[in-house]
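Engineer: Make a model of this:
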Amino acid sequence: MDTNRSYRDVLRDRRLAGLLLGDLLANAGTGMIIVAMPVQTLSIHGSVPKAIAIGLVEAAPFLLSTLLALAVGLGRVRVPPRTLLIADCVLRSLTFTVLGVLAVTGRLTLPMLIGGLLFGAMFRMAGSSSRRLLATSMAGETGRFAVNGLLGLNTTFALYIVGPVLGGVIVASASAGVALFFDAGGALVLLVAVLASIPGQATSRRTRAALTRARAASTRARAASTRTQEALTRARATEDRAARQAPPEDRAGKQASPEDRAVTTAHAAGPESGWRILRRRPVAARLLVVEFFFNFFYMPIEVALPLYVQGRLDADASALGLMWGALGVGAFVGAALVNQLRNLPQRHVLIAIIGLWAMCPIALAFVDDLALALVVFGLGGLVWAPFTPVAYSYLQSGLRPDEQQQVVTLWTTGATVAAPLGLAVGGPLIEVAGSMGGLALSGGLTLLLLPIAALAVLRHASPRPSAETA
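Structural biologist: Now for the predicted structure:
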């Protein structure tokens, strides 16, 4: 069985390295507006209450992008990932350029900002899943784990560390509106990287050659399938004759199961919806549940942490910044260390991550010293960071190429939508349970995912037999 390649090995492919560099710079631009967007909103909220205005602005990018992502994931219409990513880059760059111009000239209003984010982020989730699909397909099966790890490293470093720091500097030295131009610039950089790294089919000799080989293989497969069907027909005829000659009480259960018929006719039915794929692959469906709730149960921590720092630790806002910094540094180190996990059994690593992360908020609830809290939260980031690359790699290893887009898009949508839903539930939860109780409850609920994850990945060796590199 082939060994998973390292970060260095996959980065030797210049086209793939270019795409990942574009992803890094695009994430840095998005990280800047994490800081700039609330500041911009507060300057134009008018008569709308501040909290409501920020909530509307934060929710706007999720609405249409979620609907489009669900249409791609649950529907049968297939749009090439390259096309979706290009559409996302173009629309995002145009939208944030216009919003930036309006902001710096003092003409931006709250309805304009909400409307711009609503339509400008339409391809946000579909584009995010397309980045992963394109990068992992370029790396092949042995490079998939490394690419998922590098994408996680990009997100941790650019989106959560460098981007917010640079965004804060820009907001302080210029204005929040100027930061919007940097997000537009990041989208343009990613667009150039996509066009340069992944040429269209009409201009790519390598792609045409690959398609020719694929068509030849498909022809051979169809011929083999025809022979197999003929053999199956003869076998069924023999079985039917034997069944007719058998006593009536022995005939039960001889028909093919619905699952067998579904698998046999899957290719003949054309493109499948993500829902149908998940029904046929229960392992992937259970992992989607784990992915959603892993993110959902994390979000109350973001509500509880400021109260925990102020109350339990008796510290100020600078201590809160240190806590998030500790998590970010730990997550960066964890994302970098994903490379070292590439040849371990992914299903066991996935379960270990869930259990170890769950212990982090539980441990925090019993800590009343800032230095120790920083260590615990930093270790939590170290454990948490590998979850997404390991989970995606394990999932993709059990899917056929024609199933990747639907299921990966559903996963991206589930993981993203879990954030605002978790925040919405986290507020009332922390209000009732308190900061320490909320932290302990977050960890305890995450521990409940362990049986589901174990059922999903230990009951079978992999989502598809012989798909995992163990």
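Engineer: contacts, neighbours, all on C-alpha from now
Structural biologist: Noted.
Engineer: Need the contact partners of stretch 372-381.
Structural biologist: Residues outside stretch 372-381 that contact it (CA atoms under 8 Å, 6 or more residues apart in numbering): 322-323, 326-332, 334, 356-357, 360-361, 363-364, 367.
Engineer: since we're on the closest residue to residue 364 other than its chain neighbours, how many residues are nearby?
Structural biologist: Nearest non-adjacent residue to residue 364, counting by CA to CA, 6 or more residues apart in numbering: residue 373, 6.3 Å away. By the criterion of other CA atoms under 10 Å, residue 373 has 22 neighbours.
Engineer: Next, the contact list for residue 27, please.
Structural biologist: 154-155, 158-159, 163, 186.
Engineer: Now render the residues you listed as TSV, adding distance to residue 109 and secondary structure.
Structural biologist: Formatted as TSV, the contacts of residue 27 follow (distance: CA to CA, whole Å; DSSP: H, G, I helix; E, B strand; the rest coil):
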residue	distance to residue 109	secondary structure
154	33	helix
155	30	helix
158	29	helix
159	26	helix
163	25	helix
186	24	helix
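Engineer: Which one of these is nearest to residue 342?
Structural biologist: Nearest to residue 342 out of those is residue 154 (CA to CA; 17.5 Å).
Engineer: Test my guess that the closest one contacts residue 24.
Structural biologist: Yes - Residue 154 sits in contact with residue 24 when judged by CA atoms under 8 Å, with a separation of 5.1 Å.
Engineer: thinking again about what came up before, which secondary structure element contains the residue nearest to residue 364?
Structural biologist: Per DSSP states H and E: residue 373 is located in helix 370-384.
Engineer: Can you list the buried residues in that helix?
Structural biologist: By neighbour count with 16 or more other CA atoms under 10 Å, helix 370-384 contains the buried residues 370, 373-384.
Engineer: cool, stretch 170-182 as well?
Structural biologist: By neighbour count on 16+ other CA under 10 Å, the buried set for stretch 170-182 is 170-171, 175-182.
Engineer: now, which of those lie within helices?
Structural biologist: Taking DSSP state H as the definition of helices, the buried residues of stretch 170-182 contribute 170-171, 176-182.
Engineer: Same list (the residues you listed) but as TSV, adding distance to residue 36.
Structural biologist: Shown next, in TSV, are these (distance: CA to CA, whole Å):
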residue	distance to residue 36
170	8
171	6
176	5
177	8
178	9
179	6
180	8
181	11
182	11
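Engineer: Just name the closest of the buried residues of stretch 170-182 to residue 192, please.
Structural biologist: Distance to residue 192 across the buried residues of stretch 170-182 (CA to CA) is lowest for residue 182, with 15.2 Å.
Engineer: Which residue is the nearest non-sequential neighbour of the closest one?
Structural biologist: Of all residues not flanking residue 182 in the chain, residue 29 sits nearest, at 5.3 Å (CA to CA, 6+ apart).
Engineer: That neighbour: what's it in contact with?
Structural biologist: 159, 163, 182-187.
Engineer: change it to 10 Å
Structural biologist: Counting by CA atoms under 10 Å, 6 or more residues apart in numbering, residue 29 touches 158-159, 162-164, 166-167, 179-187.
Engineer: one more to line up against the first:
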Amino acid sequence: MPRLPRTSPYWPVVSHPLLRRVLPGLAVSALGDGMAVVAVPWLARQLAPTGQRGLWIAVAVAAYTLPSAVGTVAFGRLLGGRGGAQLAGWDAILRAAALAAIPIAYLTGTLTIGLYAVLLAASALLHSWGSAGRFTLIAELLPQRHHLPANAVLTTISGFATVVGPPLAGILIGWVGSVWVIAVDAATFAVLALTYRLALPATGTIRRYEHSAPRTAGFAFIRRQPTLLGLLVLSVAFFFLFGPVYVAMPLHITDDLHASATLLAAYYTAFGIGGLLGGVVAGHLRHWPLRATIIGIVIGFGAAMLPLGVGAPVVLSLPAFALAGLIWAPYMSTSMALFQRSASTEQLPAVLAANSAVLVLAVPLGTMLGGPMVGAIGPRPTLLLSGMAILALGLVAAGFATLRRSTPGTVRMPLRSSSRPWRSQGEREAEADQH
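Structural biologist: Below you'll find the predicted structure:
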């Protein structure tokens, strides 16, 4: 790990005796996922019938993410309350096995586009639980004041992978073929699974009350917490309103600017670089109020998207898109910190898995909306409408937050109930934060 000054907010993370063993495995796995962004649709294009390529590319991309929402509910009773390393390790094992089956089927001549989609879907079943496990592990190992910097480390690793992974995949596809890039992705998850197994002590922590909890316990917990429910609604709307950008951006480049894919790549690279810087900055926001920071990110991101929508020249809109990436990056780190503050480590996996299951649907739904929008009003107006809607969303959220703080005599009921007499330190702090 790189040397950091002991005053850095990241020092307790990279110097932690257990986390520093896991971070290299997470980086390797994130790089594999970054390559999969290109390899998954490219292999679908090669396997699909000529007249159905667009359909099967969409199916493959959806299959690599959306089944995690099903897995959240289907395995809720089995996985709720288990340790973070255990959940993340099981997700890595399933991903490695399912993805490795793709090149094996290719070698045996049995790989069809249908089997390919099924294997991708199988690999994603535990993805929400794996993501929840990573952030639960942070809550298990570090005190609350270090949660945001640790979350930022994970975000920065993912951001770096999105910058480096796609071009590396392009090189490997041209050299050995897309199916072998999928094989590399499987190998990176195998490395991650071994990392969790060997670098961390075996923990089978599972609480009786969580083990007997219903499959939807995480959703129920979020529903009982006004702060978390509001955050989930804000996140779903934020991601949904950004979804049309994935459709509008390529068409804006080709139809409005009459430029090539090189310019599109430049925009995405600028966004990724901004995201990397934003991930580094996020750890230094640990003393900022979380909810105000989250709302400010939404407002700032919507404003940064406006130059694209108003048709500003590339020399202005390209830096603005990079600024949008910088503003976007701390969002997940800060929102995860609010979840970590609000739930006990026993509840956290189910709660984070429920949150992930809902969010994983938001961007695809927004992207589906982008097609008709672009057809009806054009790509640049779609970008403008998306940016204005996100900005308005943030302003409305700020208005609600201000109204809640200024409403006198507001009484919030504690989370204690006869069926759940215990309350965690995180819940007590969350109640204080609501005031």
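Engineer: Superposing both, give me the TM-score.
Structural biologist: Here the superposed chains carry a TM-score of 0.85, computed using TM-score structural alignment, normalised by the length of structure 2; 404 aligned residues with a CA RMSD of 2.9 Å.
Engineer: follow-up on the earlier one: right, and the helix or strand after the helix holding residue 373 of structure 1?
Structural biologist: Downstream of helix 370-384 of structure 1, the next assigned helix or strand under DSSP H and E is helix 387-397.
Engineer: matching residues in structure 2 for that next one?
Structural biologist: Mapping helix 387-397 of structure 1 onto structure 2 (TM-score structural alignment) gives residues 331-341.
Engineer: same deal with stretch 345-357 of structure 1?
Structural biologist: Under TM-score structural alignment, the counterpart of stretch 345-357 of structure 1 in structure 2 spans residues 289-301.
Engineer: Flag every buried residue along the matching stretch.
Structural biologist: Of the residues in stretch 289-301 of structure 2, 290-291, 293-301 count as buried by neighbour count, 16+ other CA under 10 Å.
Engineer: To which residue of structure 1 is residue 149 of structure 2 aligned?
Structural biologist: With TM-score structural alignment as the criterion, residue 149 of structure 2 lines up with residue 146 in structure 1.
Engineer: hey, which helix is longest across structure 1?
Structural biologist: Secondary structure of structure 1 per DSSP H: the longest helix is helix 401-447.
Engineer: quick check: angle from that helix to helix 387-397?
Structural biologist: Angular relation of helix 401-447 of structure 1 and helix 387-397 on a 0 to 180 degree scale: 140 degrees, by axes from the mean of the first three to the mean of the last three CA atoms, to 10 degrees.
Engineer: Can you report how many residues lie near the alignment partner in structure 1 of residue 40 of structure 2?
Structural biologist: By TM-score structural alignment, residue 40 of structure 2 lines up with residue 37 in structure 1. Other residues lying near residue 37 of structure 1 total 21 when counted by other CA under 10 Å.
Engineer: Just the element for residue 37 of structure 1, please.
Structural biologist: Here residue 37 of structure 1 sits within helix 14-44, counting by DSSP H and E.
Engineer: Buried residues, that helix. List them.
Structural biologist: By 16+ other CA under 10 Å, the buried positions in helix 14-44 of structure 1 come out as 15-42, 44.
Engineer: aligned partner of residue 55 of structure 2 in structure 1?
Structural biologist: If you follow residue 55 of structure 2 across to structure 1 using TM-score structural alignment, you land on residue 52.
Engineer: Next, count neighbours for that match.
Structural biologist: Counted by other CA under 10 Å, the residues lying close to residue 52 of structure 1 total 11.
Engineer: give me every residue that touches it.
Structural biologist: Taking CA under 10 Å, 6+ apart, one finds 45, 58 in contact with residue 52 of structure 1.
Engineer: Give me the mean deviation of the strand or helix carrying it from structure 2.
Structural biologist: Using DSSP H and E, residue 52 of structure 1 maps to helix 50-74. When structure 2 is overlaid, helix 50-74 of structure 1 sits 2.5 Å from its aligned residues on average, using mean CA distance after the TM-score superposition for structure 1.
Engineer: buried stuff in the helix or strand just after that helix?
Structural biologist: Per DSSP H and E, helix 50-74 of structure 1 leads on to helix 81-104 as the next helix or strand towards the C-terminus. Across helix 81-104 of structure 1, burial judged by 16+ other CA under 10 Å covers 81-82, 84-103.
Engineer: circling back to that earlier point, so which of the contacts of stretch 372-381 of structure 1 sit within helices?
Structural biologist: 322-323, 326-332, 334, 356-357, 360-361, 363-364.
Engineer: Please type out the ChimeraX selection for whichever of the residues you listed turn out to be buried.
Structural biologist: With 16+ other CA under 10 Å as the criterion, this ChimeraX line picks the buried residues out of those:
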select :323,326,327,328,329,330,331,332,334,356,357,360,361,363,364
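Engineer: Which of the ones in helices among the contacts of stretch 372-381 of structure 1 sits closest to residue 458 of structure 1?
Structural biologist: Using CA to CA, residue 356 is the member of those that sits closest to residue 458 of structure 1, with 17.8 Å.
Engineer: can you pull the contacts of the closest one?
Structural biologist: By CA under 10 Å, 6+ apart, residue 356 of structure 1 lies in contact with 379-380, 383-384, 443, 446-447.
Engineer: and if you look at residue 219 of structure 1?
Structural biologist: 213, 225.
Engineer: What of residue 306 of structure 1?
Structural biologist: Counted by CA under 10 Å, 6+ apart, residue 306 of structure 1 has contacts 315-317, 319-321, 323, 435.
Engineer: so which of those is the most crowded?
Structural biologist: Among the contacts of residue 306 of structure 1, residue 435 has the most neighbours (other CA under 10 Å), with 25 neighbours.
Engineer: Aligned to it, what sits in structure 2?
Structural biologist: So residue 435 of structure 1 corresponds to residue 379, using TM-score structural alignment.
Engineer: now that match: how far from residue 103 of structure 2?
Structural biologist: Here residue 379 of structure 2 is placed at a distance of 38 Å from residue 103 of structure 2 (CA to CA, to the nearest Å).
Engineer: So which residue is smack in the middle of structure 2?
Structural biologist: Centroid-nearest residue in structure 2: residue 332, 7.0 Å away (criterion: CA atoms, centre = their mean).
Engineer: just to revisit the earlier point, test my guess that the match of residue 40 of structure 2 contacts residue 176.
Structural biologist: Yes - counting by CA atoms under 10 Å, residue 37 of structure 1 does reach residue 176; the two are 7.0 Å apart.
Engineer: can you list residues touching both of these two?
Structural biologist: Shared contacts of residue 37 of structure 1 and residue 176 (CA under 10 Å, 6+ apart): 43, 167.
Engineer: pretty sure residue 203 of structure 2 belongs to a strand, no?
Structural biologist: No - counting by DSSP: H, G, I helix; E, B strand; the rest coil, residue 203 of structure 2 is not part of a strand but coil.
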